[in-house]
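Colleague: below are the sequence and a predicted model for it; my questions follow.
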Amino acid sequence: MSRIDAKFAQLRAEGKKAFVAYVMAGDPDYETGLKIVKGLPGAGVDIIELGMPFTDPMADGATIQLAGQRALEAGQNLEKTLQYARDLRKEDNTTPIVMMGYYNPIYSRGVDAFLVDAKEAGIDGLIIVDLPPEEDDELCIPAQKAGINFIRLATPTTDDKRLPTVLQNTSGFVYYVSVTGITGTAAAQAGDVGPEVARIKGQTDLPVIVGFGIKTPDAAEAIAKIADGAVVGSAIVEKIGAGESVDDVLAFVKSLAEGTHRG
């Protein structure tokens, strides 16, 4: 059983939904970013999404684009992002870590070498937004063979004809993108999302987690009531970008986690 599977089993037993927090590795700098990541489990985060900074983040809105730029300018790279996971694993061997980003840095490193390093570092899953199911042989299937979950995105435009293809090699959980467009823009509406989550759950036994457009504890609670959990990224990254202290960022994360866990 993977750490992701174990976490969902634990949450189910506790009658809770999953709170997933996204942060950009290396934002605003290596040390501050690492303090935030290490503080996430204690703030109630069930699964950590660790953003891999990349120069051309086409699925991301301004908030996460700027976070990536800050991280890159501070010298963050793929190796340093893997080091975050290694450092967290020294004190936490249960919280799942999912790396999220784009294929180019992994391709540049070499898929085989990356998967060996990621497994050794304690990475549990990958969300690679620019690799469609038609390219599963490229990374998805090798990752699964290496014991790393490959988590796929489903969107409002993923119709019933396309959905089985999206779900085919997905593992860990399904990430439902609640709005059409880029990160950090429109707000997620539970009334719109509920039927879509039900539609996806009709075709898979995997948990369905909802992200994009969730900015407040109340919004996280509303989404958690109709899904298996909520992801918050841009709202957290915005506070980091505004220069808020690590303690203040983690206090905000804690409020989001509490909202989700009420769902």
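Modeller: Okay, I see it.
Colleague: going by C-alpha atoms from here, please, whenever you check contacts or count neighbours.
Modeller: Fine.
Colleague: got a list of what Arg86 touches?
Modeller: 121-122 (CA atoms under 8 Å, 6 or more residues apart in numbering).
Colleague: swap in Ile226?
Modeller: Contact partners of Ile226, counting by CA under 8 Å, 6+ apart, are 190, 193-194, 197.
Colleague: would you map the strands across the stretch 151-263 of the chain?
Modeller: According to DSSP state E, counting those that start in this stretch, the stretch 151-263 of the chain carries its strands in the segments 153-154, 174-177, 208-211, 229-232.
Colleague: out of those, flag the one nearest Val45.
Modeller: Across the strands of the stretch 151-263 of the chain, Val45 has its closest neighbour in strand 229-232 (9.9 Å, CA to CA).
Colleague: and the comparison structure, right after this:
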Amino acid sequence: MNGGTMTLGSLERHLRARRDAGRTLLMPYLTGGITPDWAAYLRAFAEAGADAIEVGLPFSDPTLDGATIQEASGAALARGASARRILADLAALGEPAVPLVASTYYNLVLRDGAEAFCAALRESGVTGLIVPDLPVDEAGELTDVAAAAGVDLALLASPATPGPRLAEIGRRSRGFVYAVSLMGTTGERATLAASANTTAERIKRGTDRPVLLGFGISTPEQAVAAARGADGVVIGAALMRQVLDGSRPDDVGAFLVKIRRALDEKT
């Protein structure tokens, strides 16, 4: 294994097993607390064939998020959502149907301290973490603390990441590597960025960890195109737009089923 001899976390074992069985991975995103019944969307996503679900912990200054996810975070914060409340909601749900991956900004980790933050994640049933504003050079402490709590810290790589740094991200990431399809923010787009598959392929040359491609994947056709270079895809803004526009869990789940079916037919 190119990532070293470190024992694999439960998230990475799960994703590897599915990938190695020939499945294209699908990780939808949901902003925690976006609606009063937001947990119903988690169930709908799992039933639609998600392999893991990314749960956003809203932050007031989401620098890497585009307009849709910013709007979703704003709606959740306006409802009184917080990291603690979202994690309490997840804990109340019991054992998740598929692995949960929390995503948030480093300020929220620093506020509680890495050990307390990661312990709270694990107690809520979360086994993965994405912190997009934490560079690989500064991720060592949080990676170790998260691993001790049973949480895999996944790192991001972009089209502009140079080769040596890309290899380091592949070695130090846990769970999977998050490939960013373009230089920009999240959000729905009419076409998949030309840099998407190139980025995923470059990452895969330096690691055997699962590589999931995100940012701007909005349709089943784009998901299939993205999966040509990656092991799976992350779908976020396209789903949150539907939630913000009033679509119910079953309706958003039905859209996700179309993506799942397209990925399965591709393989």
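Modeller: All right, it came through fine. In this text the structure is predicted, and so the values were computed from the model without any measurement.
Colleague: ok so, going back, return the most buried member of the strands of the stretch 151-263 of structure 1.
Modeller: strand 229-232 (a mean of 28; mean count of other CA atoms under 10 Å).
Colleague: which residues sit against that strand?
Modeller: Outside strand 229-232 of structure 1, the residues that reach it (CA under 8 Å, 6+ apart) are 17-22, 208-215, 220, 223-224, 256, 260.
Colleague: just the buried residues of these.
Modeller: 17-22, 208-215, 220, 223-224, 256, 260 (16 or more other CA atoms under 10 Å).
Colleague: nearest to Asp137 of structure 1, out of the strands of the stretch 151-263 of structure 1?
Modeller: Asp137 of structure 1 sits nearest to strand 153-154 of all the strands of the stretch 151-263 of structure 1, at 17.1 Å, using CA to CA.
Colleague: that closest one corresponds to what range in structure 2?
Modeller: Per TM-score structural alignment, the counterpart of strand 153-154 of structure 1 in structure 2 is residues 156-157.
Colleague: list the contacts of that stretch.
Modeller: 132, 166, 169, 177-180, 199, 203.
Colleague: nearest to Lys80 of structure 1, out of the strands of the stretch 151-263 of structure 1?
Modeller: Lys80 of structure 1 lies closest, by CA to CA, to one member of those: strand 229-232, at 22.9 Å.
Colleague: mean shift between the closest one and structure 2?
Modeller: Overlaying structure 2 shows strand 229-232 of structure 1 at a mean distance of 0.5 Å from the equivalent residues (mean CA distance after the TM-score superposition for structure 1).
Colleague: against Ala149 of structure 2, how distant is the nearest residue to Val98 of structure 2 once chain neighbours are set aside?
Modeller: Leaving aside its sequence neighbours, Val98 of structure 2 sits nearest to Ala52 (CA to CA, 6 or more residues apart in numbering; 5.3 Å). Remark: distance between Ala52 of structure 2 and Ala149 of structure 2 (CA to CA, to the nearest Å) = 19 Å.
Colleague: which residue of those two possesses the greater neighbour count?
Modeller: Set side by side, Ala52 of structure 2 and Ala149 show more neighbours around Ala52, with 25 against 20, by other CA atoms under 10 Å.
Colleague: residue in structure 1 matching that one?
Modeller: Match for Ala52 of structure 2 (TM-score structural alignment): Ile47.
Colleague: got a list of what its match touches?
Modeller: Counting by CA under 8 Å, 6+ apart, Ile47 of structure 1 has contacts 4, 18-21, 95-98.
Colleague: which position in structure 1 aligns with Ser247 of structure 2?
Modeller: Match for Ser247 of structure 2 (TM-score structural alignment): Glu244.
Colleague: tell me how many other residues crowd its match.
Modeller: Counted with other CA under 10 Å, Glu244 of structure 1 comes out at 12.
Colleague: next one: Asp247 of structure 1
Modeller: Using other CA under 10 Å: Asp247 of structure 1 sits among 12 other residues.
Colleague: what are the ranges of the helices in the stretch 151-263 of structure 1?
Modeller: For the stretch 151-263 of structure 1, applying DSSP state H, counting those that start in this stretch gives helices covering 163-167, 190-201, 217-226, 234-241, 246-262.
Colleague: out of those, which is closest to Asp27 of structure 1?
Modeller: helix 234-241 (7.4 Å).
Colleague: output the contacting helices and strands for the closest one.
Modeller: strand 18-24, helix 62-73, helix 246-262 (3 or more CA pairs under 8 Å, 6 or more residues apart in numbering; DSSP states H and E).
Colleague: what's the angle from it to strand 18-24?
Modeller: 40 degrees (axes from the mean of the first three to the mean of the last three CA atoms, to 10 degrees).
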